[in-house]
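In: here's my sequence, what's the structure:
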Amino acid sequence: MAVALIEAFRLSARREPGRQSVIEVEAGRSRSRGEILGAALRLAEWLDREVSGHATVLLHGPGGAGYWAGLIAVLGSGRRLLPVGPDVTDADRASLVDSHRVAAVVETDPTSCWSSPPEGLPRSVVDLDTTPWNGGRDTLDRGGRSSLLLRSSGTTGRPGVVLREAPAIDRVASTLVQVLELGEEDRVLATIPMQHAYGIEHGVFAPMLAGASVAFKAGFDLMAGANALLEDTTVFPAVPVTLEAAARVGRRGTALRLAYTAGTRLPSGVREAFRAAWDVPVGDLYGMSEIGTITWGVDDDGSPVPGVSIGVIDPEDPSATPRMRREGAGEIVVRSDAMFKGYLDRCDVEPDPGRRVDGHLRTGDLGEIDASGRVRITGRAKLQFDVGGLKVNPEDVERTLGGTPGVREVAVVPVDLTETVTRVMAVVVPEDDRDRTGLETAVRDEARRLLPAHQRPRVIRFVSELPRSATGKMLRGRLQEAADLNEAVERSR
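Out: Here you go, the predicted structure:
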């Protein structure tokens, strides 16, 4: 049996092959359902020739029609999909290939191919321009055994690679179709990177299952992005900073019927400005790579979506089985029909199910549940923060930058430029009195080489020592004061 969302797309493509499916905004072109299905079928035939039926395939490149075709081919043929964006470093890609024994690479766009893949690794570029598929054997009916690997940001306290199996993929998609009321007449503006859970769930899975079309744009701007909102877009999944930008160019009376954000709480001023500019409701979605959508609400705190059980525990309880409550404040714990199989950092080990309480995953988020079951997220139990809707684990960045010659210690903190714009600041303790300008250049070079763009420090400050408690624990709350935050913010503008 195929994954339900792929089966739905196959049926719709055969019923209406010429119907517009993916619009690539920057390229100024659109692709039909038939073109995408044909490319997926040709790619599935290539995979059958090159790799085993249970192989892990790395899908590399930006979103768009090629991404859809590659995803359909890999999942529909029963294989394991590992999506990776073009902003990932060569070292990171190579590490993923090794740890998950990637058997083949599928490139979604010929203009952004991996320049130096491992020697001998089979590679194919999605071909959307060849004569339509010749009608050979349809091999996209094996999706029931497929699975998906997604990079997790680590907000649960356990960053890693998340493994989702076919039923969880379908459940994530069907839940979104239900709560967003997606249908064939909808057009979704997809600007979130597709290698992240938010991007792939809202820019591929849900629209594919619903039969909706997608306008793909890599990131939102006030020109092409705003024009795409004005041209038949009905649903806009966003992050707070994009809604803030879009509020400046709003126009009432468009086809837009719904906008919403995820990743971090939307400031009330941004919500009000966007609603006033576009005259549409603004929703808040709370979800995780491990679980999918947890709560959904429009213009208010969210309620658990169908199939989700939610509670709170005392985050300071040191016991292995803290008591779970259905009401009150504490660390949010969640169980879902779309629950992931576990963390899979290497393919040769069993998935790690993560920290669970009565079958509920500890999220690392702090929140409150009221008597009616509505949920309000109040903060993070851990250290991660958001930059443009993408998570930054400061400890990961610190480990990377700490290897720069001349750096004795480094700590990373967020810098809030506005209510919606956050950047990364690195506070560096040099090894000696060497030239600070040269060391700053070295740190930035190391960041460009090893870190994706959203994790790279926009601001670098130098101090003689990091603030610590009497027991040696770093006092992160004092880091910004120690680094002269006001000057740092001014330099980052």
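In: only C-alpha atoms from now on, for both contacts and neighbour counts.
Out: OK.
In: distance of the closest residue to Pro322 other than its chain neighbours relative to Ala329?
Out: Leaving aside its sequence neighbours, Pro322 sits nearest to Ile313 (Cα to Cα, 6 or more residues apart in numbering; 6.3 Å). Distance, Ile313 to Ala329, by Cα to Cα, to the nearest Å: 8 Å.
In: ok, now which ones touch Pro467?
Out: Neighbour list for Pro467: 474-476, 478-479, 482 [criterion: Cα atoms under 8 Å, 6 or more residues apart in numbering].
In: let's see 7 Å
Out: Each residue near Pro467 by Cα atoms under 7 Å, 6 or more residues apart in numbering is listed here: 474-475, 478-479.
In: any chance of those residues in JSON lines, with neighbour count too?
Out: Converted to JSON lines, the contacts of Pro467 look like this (neighbours: other Cα atoms under 10 Å):
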{"residue": "Met474", "neighbour count": "14"}
{"residue": "Leu475", "neighbour count": "11"}
{"residue": "Arg478", "neighbour count": "12"}
{"residue": "Leu479", "neighbour count": "20"}
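In: turn those into JSON lines, including secondary structure and distance to Leu230.
Out: Below are the contacts of Pro467 laid out as JSON lines (DSSP: H, G, I helix; E, B strand; the rest coil; distance: Cα to Cα, whole Å):
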{"residue": "Met474", "secondary structure": "strand", "distance to Leu230": "48"}
{"residue": "Leu475", "secondary structure": "coil", "distance to Leu230": "47"}
{"residue": "Arg478", "secondary structure": "helix", "distance to Leu230": "45"}
{"residue": "Leu479", "secondary structure": "helix", "distance to Leu230": "43"}
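In: to compare with the earlier structure, here is another sequence to fold:
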Amino acid sequence: MTGNAVDYFLDRHVAEGWGDRFAFREAAGKKRRITYAQLADRSACVATALRRGGIPREARAAMLVLDQIEFPEIFWGCIRAGVIPVPLNTLLATSVYDVILKDSRAACLFVSEELWPVVEEAARNSEYLEQIVLIGSNAPEGAVTFDAFTESCEPGETVTASDDDTAFWLYSSGSTGQPKGVRHVHASLKATSDTYGAQVLGIQPDDTVYSAAKLFFAYGLGNAMTFPMSVGAESILFNGRPTPDSTVEIIEAEKPSIFCGVPTLYAATVALLERQGVPGVTLRRCISAGEALPEEIGKKWHDLWGVDILDGVGSTEMLHIFLSNAPGDVVYGTSGKPVPGYEVRLVDEDGVDVGPGGLGELLVRGASAADGYWNKRDKSRTTFEGEWTRTGDKYELTEGGRFVYCGRTDDMFKVSGIWVSPFEVEQALVSHPSVLEAAVVPARDGEGLEKPKAYIVLKEAGDSDALSADLKDYVKDKVGKWKYPRWIEFVDDLPKTATGKIQRFKLREEAC
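Out: Sure thing, here's the model as predicted:
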């Protein structure tokens, strides 16, 4: 790709006569739809409005926008104008928005009306914001509505851009602390659609995609926007919280051919469907990322729907999935093999390559790698090592060339001098019929030695003392006597990021 990414993902379809194809539709009774031609015009109007509002090229435009029609209008409008859109997690606290607005020095903020109360204080305190645009009917003082912002704006020109120009930022999900601004270039978007989108997902023009993972998340941005737009397909947008009930309702009502979820949602949806049955809808393909998918959940989903979940691993830094199971080549309990176009390797603490059977940190090389973190030079240097990107994930390579997830580098710990993978113990726990979710962290015993502690969410309440003893024996039989959790705490839910990743660092702090 040479030039502005909007040329490839949007304007190309209009030029080729596909402008009347639908690009997006809203679910849950909203019934708004937009064609590729309409999206091209609307994004061009946004670009004109940005210029009219004095927002210069390369300025940042923060997007605190729900999954709604205005999201792609604004995202592509910014890119068309050379302004850098920065989609933000819609579930953060005011204090975190304050940090991000100051860190990004955003000159413009687009915000859905429902989210204004939580960001208002941070927006008012920003010394950099010049324009606040509210997606809704009533603009607060100092802001304008999106309709007023784009009123009387004739579609303008698209700025010329190189493959290496910064196109957009994403802030990392912050599973281990404050989020970091990740800078991506124009070419990265096409790189992911050419690799995972075309060669693993196999997306086609007649597909309809529903991604429970939201657009602000790198995984969701690929699923619900760039992959379908790369082939002229349609995407379903839902601005609510993706619960098991809403997920099943949307699949039944909207009939997507591709569903994109995360392990937490798959587990909860399986539990729901085992009680109420599966709707009479055919899914062509299902994918998962965000965290490793437990083997038991993948098998149960296949039994219920008759379709595999293609589990893979990606990152905000690499923009989408680079290691994955593939159609006709699924082994549950593994993250599969490298996606075509990517290379991966495992290294030990000294940077030496680790062979089959060994444990090492996963490094990845591919065209979608970020251009670095914003304003975090030291962190950029330790994560982006030349062409290789450190993922922070520990993996084991099997003799058959598949990669087995063992946990985050920071999550691993030793028991009796032997490495323990929290994920391995968690997989054993969730395979028990009483367990919905589990998280394992190290805790210290009376002698100051680290041992596994499990936090467990049950499907139904039960006798905790008897179940605790049963679960300990169950894990001993499944994965080894030294790996069983010495302590089990039953909880109503586990702390997670908005993208479904368990925040084990919070549990570690509590266990200590």
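In: can you tell me what the residue nearest to Pro322 of structure 1 aligns to in structure 2?
Out: Taking TM-score structural alignment, the alignment pairs Ile313 of structure 1 with Val347 from structure 2.
In: likewise for Val88 of structure 1?
Out: By TM-score structural alignment, Val88 of structure 1 lines up with Leu92.
In: for Ile169 of structure 1, see how far away the spatially closest residue to Pro306 of structure 1 that is not a sequence neighbour is.
Out: Nearest residue to Pro306 of structure 1, sequence neighbours excluded (Cα to Cα, 6+ apart): Thr175, at 7.0 Å. As for Thr175 of structure 1, its distance to Ile169 of structure 1 is 10 Å (criterion: Cα to Cα).
In: neighbour count winner among the two?
Out: Using other Cα atoms under 10 Å, the more surrounded residue of Thr175 of structure 1 and Ile169 is Ile169, with 24 against 20.
In: and the equivalent of that one over in structure 2, what helix or strand is that in?
Out: Using TM-score structural alignment, the partner of Ile169 of structure 1 in structure 2 is Leu189. Using DSSP states H and E, Leu189 of structure 2 falls within helix 186-192.
In: need the contact partners of that helix.
Out: Applying Cα under 7 Å, 6+ apart, the contact partners of helix 186-192 of structure 2 are 1, 4-5, 163-167, 226, 320, 367-368.
In: so after it, what's the next helix or strand?
Out: strand 208-211.
In: quick one: whichever helix or strand comes after that next one aligns where in structure 1?
Out: Later in the chain than strand 208-211 of structure 2, the nearest helix or strand by DSSP H and E is helix 218-221. Helix 218-221 of structure 2 corresponds to residues 197-200 in structure 1, going by TM-score structural alignment.
In: mean shift of the matching stretch relative to structure 2?
Out: The superposed stretch 197-200 of structure 1 is, by mean Cα distance after the TM-score superposition for structure 1, a mean 1.5 Å from where its aligned residues fall in structure 2.
In: would you mind measuring from the residue most central in space within structure 1 to Gly18 of structure 1?
Out: Among the residues of structure 1, the one closest to the centroid is His196, at 2.2 Å (Cα atoms, centre = their mean). Computed as Cα to Cα, the His196 of structure 1 to Gly18 of structure 1 distance reads 29 Å.
In: so who does the residue nearest to the centre of structure 1 touch?
Out: 150-151.
In: 8 Å instead, please
Out: If you count contacts by Cα under 8 Å, 6+ apart, His196 of structure 1 has them with 150-151, 289.
In: restricted to strands, list the residues you listed.
Out: Of the positions in the contacts of His196 of structure 1, 150-151 sit in strands, assigned by DSSP state E.
In: got the contacts of His196 of structure 1 as TSV, with distance to Leu344 of structure 1 and neighbour count columns?
Out: As requested, the contacts of His196 of structure 1 are exported to TSV (distance: Cα to Cα, whole Å; neighbours: other Cα atoms under 10 Å):
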residue	distance to Leu344 of structure 1	neighbour count
Leu150	10	22
Arg151	10	21
Ser289	13	23
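In: closest to Glu419 of structure 1 out of the contacts of His196 of structure 1?
Out: Ser289 (24.5 Å; Cα to Cα).
In: contact partners for the closest residue in space to the closest one that isn't next to it in sequence?
Out: Spatial nearest neighbour of Ser289 of structure 1, chain neighbours left out: Ala197 (5.3 Å); criterion: Cα to Cα, 6+ apart. Counting by Cα under 8 Å, 6+ apart, Ala197 of structure 1 touches 150, 288-289, 292.
In: separation between Ala197 of structure 1 and Pro83 of structure 1?
Out: Taken as Cα to Cα, the span from Ala197 of structure 1 to Pro83 of structure 1 is 10 Å.
In: the counterpart of Ala44 of structure 1 in structure 2: which element?
Out: Taking TM-score structural alignment, Ala44 of structure 1 has Ala47 as its aligned residue in structure 2. Using DSSP H and E, the element containing Ala47 of structure 2 is helix 36-52.
In: next: Glu349 of structure 2.
Out: Under DSSP H and E, no helix or strand contains Glu349 of structure 2.
In: tally up the residues packed near it, please.
Out: Around Glu349 of structure 2 there are 8 residues (other Cα under 10 Å).
In: what does Asp127 of structure 1 give?
Out: Per other Cα under 10 Å, the neighbour tally for Asp127 of structure 1 reads 21.
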